[in-house]
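**Student:** what shape does this take:
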Amino acid sequence: MPNLVNLENVAIAFGGPKPVLDGVSLGVDSGDRVGVVGRNGGGKSTLISILAGRLDPDSGRVSPVRGLRMASVTQQSQPTGATVRSSVLGGEIPDHEWAAEPRSRAVIEGLRPGGGRGLDASIEGLSGGERQRIALAAALVQDLDLLVLDEPTNHLDVEGVRWLAEHLLARRTALVVVTHDRWFLDTVASRTWEVVDGHVEQYEGGYNDWIFARAERARLADAAEQRRRNLARKELAWLRRGPQARTSKPRYRVEAAEALIADVPEPRDTVELVTMARHRLGRTVVELEDATLTVPSEPPRTIVDRQTWRIGPGDRVGIVGINGSGKTTLLRTVAGERELDGGKRTQGTTVRMAHLSQDLSDLPLHRRVLQAVEDIAERVWIGGREHTASALAERFGFPASRQWTPVAELSGGERRRLQLVRLLMTEPNVLLLDEPTNDLDVDTLQQLEDLLDNWAGTLVVVSHDRYLTERICDRVVALFGDGRITDLPGGIEEYLRRRDQQAERENVRSVAAASSSATPGGVPGGSEGDRRAARKEIQRIERRIEKLDTREKQLHTALADAATDPGRLQELDAELKALLSEREQLEESWLEASVD
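**Tutor:** Predicted structure coming up:
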């Protein structure tokens, strides 16, 4: 494959005694899709900044191919125009022009830059996350040889992450991406670079293959009991037992992996943890009864409409939904930080709640790291083990050499890690996490998951990180915009499937609206008798679709209730599949009747 850019013996130190990168030599070829991993502050962003030509190294050489078409999007990238349209498209391009170009149309429909404000919205007043989506869209609409991205999933919801992965896989552009999103990394990457101690280790394959390589190194270096406790082996075990893992390894290496994890226990004993949680929490944790939640807008928007939701001892719940669906508002309501607009909230008397919000303002900037942790407590029990403040801080990426660093000098990722340590030192029995993966590196996420594996308490998580949600949660609920808190027995796969169906229905309705405006009566062409017959057929189909929608909701409720009855589950699942098939045929018939 043609080589696009090379780094030869590159080094950079930023004036410190220890170089961030030291003698790094590597290259990117046409068709490469490289995922970059490593600890926060380890040099990932520095590496891709040098690769993209935004930063000059202290020594060494960067050699891009002549005429290289490259775009890079960093966490500091800003829109370049006055409106969303001009920023994404490079000018005030009319709708009929960009919509006729497949790539631009796909990017604008997939990323929704500007959100509900549309392409003509002013850049002024947009949030940082919205600006990041606009900068990402502006890069993706271009015809490129190489795309360099730094944490592109940070401001995307679950659907947005899936769309971005599928989009990148479908185009031929080479890719170098820094990301902590392990599902995304494993889906898009064909190679992995690990930045560690100033060097870059290179691996074939994505996250699964990288974890295997780390586990294999641990197997060769450690004794048997140390290997059992190795986090990489535990992570690999979960990967192999969970959804079908993607791996490029030959069969003999897969068999070696199976042997390596043969004696690794399951991540957690759910029954034992729930029993322990009941002893600590009693029967009542948090209950929302006949609850209504609205957000002030024009017109007012209802997030939850007269719903009853009970969170019990030992529950591990993930909340998913598109950006703006109300996930954070619901979590704040569970925490008691936001009043219900209707209904009643009940909290158990033994509940000790901790809420990890996206706000870092609660950190004491005048203190040092260890002092900030010991201000909460000097020791803590988690998962049946005692941890000192210093040991827990070290586990979350603060070695002894960093524990006396002033909090004010920490990076955003380090502050997020410190916030987590302080939260865990309060010994909560109910833990609410709002986008906990933001600014956390892969190693820190593994440490967090390992701690939560044996944590006997109730956990509610809002996250766009599909891997994290599937890894630490036993149950998933969704906000679809219909005022309900919907249980999803099939997890995130079911959520994405139902969102696809929802999008198809909205598509059908938009086609109907267009047809109605095109001709009197809602169907184009033909005699008045033909149009009348077509209208009757459309109405018949719509009534049937409404009945199927109602029955679908009933089936999902029945599936949740029948979770311990395999025979009943099989019957309900068969009925649901038949229902979905019938509705798909009806929607096709409706479309034909509308446009004939």
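
**Student:** use CA for all of it now, contacts and neighbours both
**Tutor:** Fine.

**Student:** confirm residue 72 sits in a helix?
**Tutor:** No. Residue 72: not assigned to a helix; according to DSSP: H, G, I helix; E, B strand; the rest coil it is strand.

**Student:** so it touches residue 148, yeah?
**Tutor:** Yes. Counting by Cα atoms under 8 Å, residue 72 does reach residue 148; the two are 4.4 Å apart.

**Student:** which residue ranges of the stretch 101-250 of the chain form strands?
**Tutor:** 146-150, 174-178, 191-196, 199-204 (DSSP state E, counting those that start in this stretch).

**Student:** ok, which of those strands comes nearest residue 322?
**Tutor:** Taking Cα to Cα, strand 146-150 is the member of these nearest to residue 322, at 21.8 Å.

**Student:** the closest one versus strand 174-178: what angle between them?
**Tutor:** 10 degrees (axes from the mean of the first three to the mean of the last three Cα atoms, to 10 degrees).

**Student:** contact partners of strand 146-150?
**Tutor:** For strand 146-150, contacts defined as Cα atoms under 8 Å, 6 or more residues apart in numbering pick out 4, 30, 45, 48, 52, 68-75, 139, 173-179.

**Student:** now do stretch 497-514
**Tutor:** 480, 522, 587, 591, 594.

**Student:** mind listing the helices for the stretch 51-200 of the chain?
**Tutor:** 84-89, 95-99, 102-111, 128-140, 158-170, 182-188 (DSSP state H, counting those that start in this stretch).

**Student:** packing partners of the last one?
**Tutor:** By that I understand helix 182-188. Helix 182-188 is packed against helix 158-170, helix 207-221, helix 466-472, with contacts defined by 3 or more Cα pairs under 8 Å, 6 or more residues apart in numbering; DSSP states H and E.

**Student:** and for comparison, fold this next one:
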Amino acid sequence: MALYSITGAQLAFGHVALLDNADFALEAGERVGLIGRNGAGKSSLLKIVAGLTAPDDGLVARQSSLNTVYVPQEPTFDPELSVFDAVALGLGELHAMLSEYDHTAAALADAAEGAAHDALLARLNTLQSSLEATGAWQVKTRVETTIAQLGLDAHARVGTLSGGMQKRVSLAQAWVARPDILLLDEPTNHLDFDAIRWLEELLLGFRGSLLFITHDRSFLDRVATRIVELDRGRLLSYPGNFTQYQERKAQQLEIERVENDKFDKLLAQEEVWIRKGVEARRTRSVSRIERLRDMRAQRAERRETQGNVRMDVAQADRSGKMVAELINVTKAFGERTVVRDFTATLMRGDKIGLVGPNGAGKTTLLKLMLGQLQPDAGQIRVGTNLQVAYFDQMRTQLDPEKSLLDTISPGSDWIEINGEKKHVMSYLGDFLFSPERARSPVRSLSGGERNRVLLARLFARPANVLVLDEPTNDLDIPTLELLEELLQDYSGTVFLVSHDRTFLDNVVTSVIAAEGDGLWREYVGGFTDWQIQRDRAAAIAAQRAPAPAEAVKEVAAAKRGGNRTVKLSYKEQRELEGLPERIAALESEQSTVSKQLEDGTIFAKDPQQGAALSERFEAIELALLEALERWEMLEAKQRGEAS
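**Tutor:** Take a look at the predicted model:
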């Protein structure tokens, strides 16, 4: 028998039916991933299962004495609570007794001898007896163990914690309650890779039933034993993980398309028949006319699949071939070094993922790369003609009181995307916003809708460098997949900060990863490639680890040769000294030629000169790349790194 079931559920907001005669059941020990488009009603269904709200209609069945715990997408706590007290809230009445015991013991320690002291002592003895009878001391140990497992400070105030740490507190609070059914709404939001992996392991060992909403495809693949999709008001069940769901869903959509095509063809034939002349009307069949009415009603009630977001990036003029070069860059804040001795060359068209724990310094490294922050040591050269567009995970670029129209195109009804004018209402329609929604204030939007607005605003501005800070939060899977395709085809440079492992694998060409203690290292490939290379390097290092005596010798040898450099020839030294000036001259000429070519009028006035300038632009790019490579090679040779 199912722990929980709902049959014939109806739920609507306004004219939109979120649940349309939907059925759902949750069995013991299942781990069900709930997916669907933004605004489809997933969070509403989760709240119905949690008992926080009720459907408009439908039969709900729940086993008695069922302990159901719900963790919302954005948990809220009293900011003055300690982490221990916030987590212990999951114990219900036991928490109240434990809290009263602690406060009574503290008051007793400060109380003077007398009636008040005796009353406190009597109350403390009563509480102690009650706690021993209910086994609360073991429960207190469970709270302390859970807090330690999540890497939390039991004495810290919740209000001082980051979003990721507060999410851990809410998960710990749910965990100590030992629920029969655990309900999680976007549990991976604000968590870094290590925390997500920890959560996966925790849930894989969970003995109860799990129903969770997430758009993290890797998380779904690892955790889910069944996928339930909320699609056009119906709940469709697919056994297995997300990869298996994708295969079955594609087959189902194709069957649905074929059946709809057959139905529409038959309906069209019947409509032709009913409109025939007098002869046809004499021979009409009453049953056939009735069938036509039924078919018209069925067609009117059919809910089509929701269209996909349509995205296109407004491309700016190309940047210089080199976007940024960092040589032995170090940056510290107080006594904490965030970036230590980092060297990298970033070229136009690179798609770079920055990965590391929350607080590792990904934003700081980004600002250094773009020349927005000066290093404490080392050199940074930023390329020419960079036009940068930002996607901010905190959505601080959005004014909550402005309408979507004013947010995208203030003071104008038109925007221009790659030379083509488009009405802002039509452009917002590409991002699935109806005309009514387009006039609404930003504050009325859900998290996923705000992210779509931010993407629409971002892509409406010409740019050749995209900086995307957690763009995948709250986006549904179809929109994620479309954004992946857009970034794959984008000719500019992309800097991507994300904890979505599948998204990183599908977009980036290299990963710059935090290695601890301010050290960063670049790896070729996506997230999975980085993990493989990192694990392989760690295994090789472990195998080659020298014995203690050998290690001492190696350190001594390194100290003797650590400052040794390779002497360049006189010609190479002169070449190295002249390269910065040559590179600067090439970049200046490239900028001048680019400005002459950018509006296209040169080709109308003087086609030959336009063609010559185009050839010169390509020649400059080639020369610039060769000069940069030569400079890097000579610098490496001088440092003793060349082979």
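
**Student:** what about stretch 184-198 of the first structure, distance to the chain center?
**Tutor:** When distances are taken as Cα atoms, centre = their mean, to the nearest Å, stretch 184-198 of the first structure is centred 17 Å away from the chain's centroid.

**Student:** that one: which residues count as buried?
**Tutor:** Of the residues in stretch 184-198 of the first structure, 184-196, 198 count as buried by neighbour count, 16 or more other Cα atoms under 10 Å.

**Student:** pick out the most distant pair among those.
**Tutor:** 187 and 198 (26.7 Å).

**Student:** if we can go back for a sec, identify the contacts common to residue 72 and residue 148 of the first structure.
**Tutor:** residue 52.

**Student:** hang on, the earlier thing: list just the nearest of the contacts of stretch 497-514 of the first structure to residue 102 of the first structure.
**Tutor:** For the contacts of stretch 497-514 of the first structure, the nearest to residue 102 of the first structure is residue 591 (23.0 Å; Cα to Cα).

**Student:** could you say which helix or strand holds that closest one?
**Tutor:** Secondary structure assigned from DSSP states H and E places residue 591 of the first structure in helix 566-595.

**Student:** how far does that helix sit from its chain's centre?
**Tutor:** Distance, centroid of helix 566-595 of the first structure to centroid of chain: 29 Å (Cα atoms, centre = their mean).

**Student:** cool, and stretch 385-393 of the first structure?
**Tutor:** 29 Å.

**Student:** need the distance between the two termini of that stretch.
**Tutor:** When the termini of stretch 385-393 of the first structure are compared using Cα to Cα, to the nearest Å, they are 15 Å apart.

**Student:** comparing that stretch with the second structure, how large is the average distance?
**Tutor:** Taking mean Cα distance after the TM-score superposition for the first structure, the mean distance separating stretch 385-393 of the first structure from the aligned residues in the second structure is 6.1 Å.

**Student:** hang on, the earlier thing: rebuild the helices and strands packed on helix 182-188 of the first structure as a markdown table, extending it with distance to residue 372 of the first structure.
**Tutor:** Formatted as a markdown table, these follow (distance: least, Cα to Cα, whole Å):
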| stretch | distance to residue 372 of the first structure |
| --- | --- |
| helix 158-170 | 34 |
| helix 207-221 | 33 |
| helix 466-472 | 27 |
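
**Student:** tell me the one among the buried residues of stretch 184-198 of the first structure nearest to residue 105 of the first structure.
**Tutor:** Nearest to residue 105 of the first structure among these, with distances taken as Cα to Cα, is residue 188, at 21.6 Å.

**Student:** just give me the match in the second structure for the closest one.
**Tutor:** Taking TM-score structural alignment, residue 188 of the first structure has residue 223 as its aligned residue in the second structure.

**Student:** for that match, what are its contacts?
**Tutor:** 31, 200, 203-204, 241.

**Student:** top of these by number of neighbours, please.
**Tutor:** Highest neighbour count within these: residue 31, with 27 neighbours (other Cα atoms under 10 Å).

**Student:** matching that residue against the first structure, which residue comes up?
**Tutor:** Under TM-score structural alignment, residue 31 of the second structure pairs with residue 33 in the first structure.

**Student:** which one of the helices of the stretch 51-200 of the first structure is the most hemmed in?
**Tutor:** Comparing the helices of the stretch 51-200 of the first structure by mean neighbour count (mean count of other Cα atoms under 10 Å), helix 84-89 ranks first with a mean of 25.

**Student:** now what about that one, what contacts it?
**Tutor:** 79-81, 91-93, 98, 113-114, 118-123, 134-135, 137-139, 141.

**Student:** out of the contacts of stretch 497-514 of the first structure, who's the most crowded?
**Tutor:** residue 594 leads the contacts of stretch 497-514 of the first structure on contacts (other Cα under 10 Å) with 23 neighbours.

**Student:** tilt between the helix ranked longest in the first structure and helix 566-595?
**Tutor:** Longest helix in the first structure, counting residues (DSSP state H): helix 528-561. For helix 528-561 of the first structure against helix 566-595, the angle by the same axes, to 10 degrees is 160 degrees.

**Student:** aligned partner of residue 359 of the first structure in the second structure?
**Tutor:** Under TM-score structural alignment, residue 359 of the first structure pairs with residue 394 in the second structure.
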